[in-house]
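[1] next come a sequence and a model predicted from it.
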Amino acid sequence: MKAKFITLDGIDGAGKSTNLNTIRLWFEQHQLPVLFTREPGGTAVGEALRQILLDPHTEVNARTETLLMFAARQQHLDSVIKPALAAGTHVVSDRFTDATFAYQGGGRDIPLSDIAVLENWVQQGLHPDLTLLLDIPLTVAQQRLAQNEHPDRFEQLDNDFFERTRQTYLNRAASAPERYRVIQSDQPLTDVAAQISHSLSQLFGYHS
């Protein structure tokens, strides 16, 4: 079986951290080799850039922010993702390039065509086999984020930013339904988990 590349994405507050556990459990149950990683991050360079990008005191313009995201992604691909896939290990990444299109493209108004140029240069044709997009009403996401005593640089942004970001995610999902599974993450956790498990089973050809 060719190793699969799976990404989990969505706006802040959509419940990615909670639902990563569902994915971990699915792989454990099916006894498949898997590597979990995240963006920005996954490498020493990526984690250092993550600290810069999420620090509320960091001041960078939108183009610099976009370039830093892709710098972290290049190292991530070369050092972690590609080697794991080549070795037959499935990879699950908490965020990937969809997040850049949504946050820097939709949220920051960086032209999507510019991001696509960087995507092609850095990824050289590599794309996820499946993207699980957790979608949630903005009001629910904001309620969840309000419980965070120390919001990061992105979590502090306003509703208009997140509305643009969310809409860009949904636009991308609608444009490539064969890759995306949009899951409403304001449902009961058991329902969300069932849909995630079903999507993974479909990808791998299992009956769920």
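    Sure thing, it's come through. Computed from a prediction, not measured in an experiment: that's the story for all the values here.
[2] when you work out contacts or count neighbours from here on, use the C-alpha atoms and nothing else.
    Will do.
[3] look up the closest residue to the residue nearest the centre of the chain, ignoring the ones flanking it.
    Nearest to the geometric centre of the chain sits R95, at 1.8 Å (Cα atoms, centre = their mean). In this structure, R95 finds its nearest non-sequential neighbour in D9, 5.0 Å apart by Cα to Cα, 6 or more residues apart in numbering.
[4] right, and the one you found touches A99 too?
    Yes - D9 lies in contact with A99 (Cα atoms under 8 Å); the separation is 6.8 Å.
[5] could you report the neighbour count for T18?
    Using other Cα atoms under 10 Å, T18 has 11 neighbouring residues.
[6] and the one 5 residues further on, by the same measure?
    I23 has 18 neighbours, counted by other Cα under 10 Å.
[7] in three-state terms, label the spatially closest residue to I81 that is not a sequence neighbour for me.
    Take I81 and drop its neighbours on the chain: the residue closest to it by Cα to Cα, 6+ apart is V91, 6.7 Å away. Three-state assignment for V91 (DSSP: H, G, I helix; E, B strand; the rest coil): strand.
[8] try this one side by side with the last:
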Amino acid sequence: MSAAIQPGRFISFEGTEGVGKSTAIDNLCVRLDAEGVAYIKTREPGGSPFAEQLRSLLLDVKTQINDDTELLLMFAARSDHLQQVILPALAAGQWVICDRFVDSSVAYQGYGRGHGDAQMLAKIDSLIDRFVPTLPDLTLWLDLPVQEGMQRAQKRSAADRFEQQQLDFFDRVYQGFQAQQQAHPQRIQRVDAAGDAEQVASRIWALVQELRA
């Protein structure tokens, strides 16, 4: 009888705009390749064909929806992403490296849109309880001053629907990530995102090594 497949590990990356998530994820994947770790790289919103369609709507600057509709679309995308991609990969023993997950919904919809209102946060908690059967084993919060991140983001392609928000919106998003890290310090690890990419990669790898132990 063959040995049972060991479940994979689930790592999410979080942060405000321009903190360097994409570069950090790519650098982690290079190290996982070198270690022979089987993994998939994915993102939210998106990650599955249907969720990618919703991503296009959510990021389109022409999309005009209210906050509740935005929140529900995020979780519709997430539910499909989980069922079609994340859960099968974990069951097959693969690691899942995800650019954003539920903590972004709390930060962007709960704090950015909802100003940390208890009613909005309760809606999000209810959706997580109902539609998210697993949370990441490790969440890496790339922490960088909001203004510095926005300056980096402005050097990229044209701003999407979220990136066009005002600075006070992203200040609230930052507060959302900070509050979650304080509430869940074992799962959510703060990573200093200042410095060059290799320095950040080394900080992340040290945390991932602890997860492998």
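    Looks like it arrived, so ask away. Note that the structure is a prediction, hence the values are computed from the model and not measured.
[9] what residue of the second structure takes the place of the residue nearest to the centre of the first structure?
    Superposed on the second structure with TM-score structural alignment, R95 of the first structure falls opposite R100.
[10] residue contacts, its match?
    Going by Cα atoms under 8 Å, 6 or more residues apart in numbering, R100 of the second structure touches S12, F13, E14, R43, E44, P45.
[11] so who does the equivalent of the third one over in the first structure touch?
    By that I understand E14 of the second structure. Using TM-score structural alignment as the criterion, E14 of the second structure maps onto D9 of the first structure. Residues near D9 of the first structure by Cα under 8 Å, 6+ apart: K16, D94, R95, F96, D98, A99, T131, L132, L133, L134.
[12] hmm, which of those residues are common to the second structure?
    Retained in the second structure: K16, D94, R95, F96, D98, A99, T131, L132, L133, L134, out of the contacts of D9 of the first structure (criterion both residues aligned by TM-score structural alignment, their matches' Cα atoms under 8 Å).
[13] where's A3 of the first structure relative to L32 of the first structure, distance?
    Distance of A3 of the first structure to L32 of the first structure, computed by Cα to Cα, to the nearest Å: 10 Å.
[14] where do the helices sit along the first structure?
    Using DSSP state H, the helices of the first structure run over 16-30, 44-54, 62-76, 82-86, 97-99, 112-123, 138-145, 159-175, 189-204.
[15] out of these, which is closest to P151 of the first structure?
    P151 of the first structure lies closest, by Cα to Cα, to one member of those: helix 138-145, at 7.5 Å.
[16] A38 of the second structure maps to what in the first structure?
    Per TM-score structural alignment, A38 of the second structure is aligned with P33.
[17] so who does the nearest residue to that match once chain neighbours are set aside touch?
    In space, and not counting its chain neighbours, P33 of the first structure is closest to T89: 5.2 Å by Cα to Cα, 6+ apart. Applying Cα under 8 Å, 6+ apart to T89 of the first structure gives the contacts A3, K4, P33, V34, L35.
[18] repeat that for 10 Å
    With contacts defined as Cα atoms under 10 Å, 6 or more residues apart in numbering, the neighbours of T89 of the first structure are M1, K2, A3, K4, F5, L32, P33, V34, L35, I81, K82, P83.
[19] burial check on the third one, number of neighbours?
    Burial of A3 of the first structure is recorded as 18 neighbouring residues (other Cα under 10 Å).
[20] could you do the fourth one as well?
    The tally of other residues near K4 of the first structure (other Cα under 10 Å) stands at 19.
[21] how much space separates the residue nearest to it when sequence neighbours are not counted from A44 of the first structure?
    Spatial nearest neighbour of K4 of the first structure, excluding adjacent residues (Cα to Cα, 6+ apart): H90 at 4.9 Å. Separation of H90 of the first structure from A44 of the first structure (Cα to Cα) stands at 21 Å.
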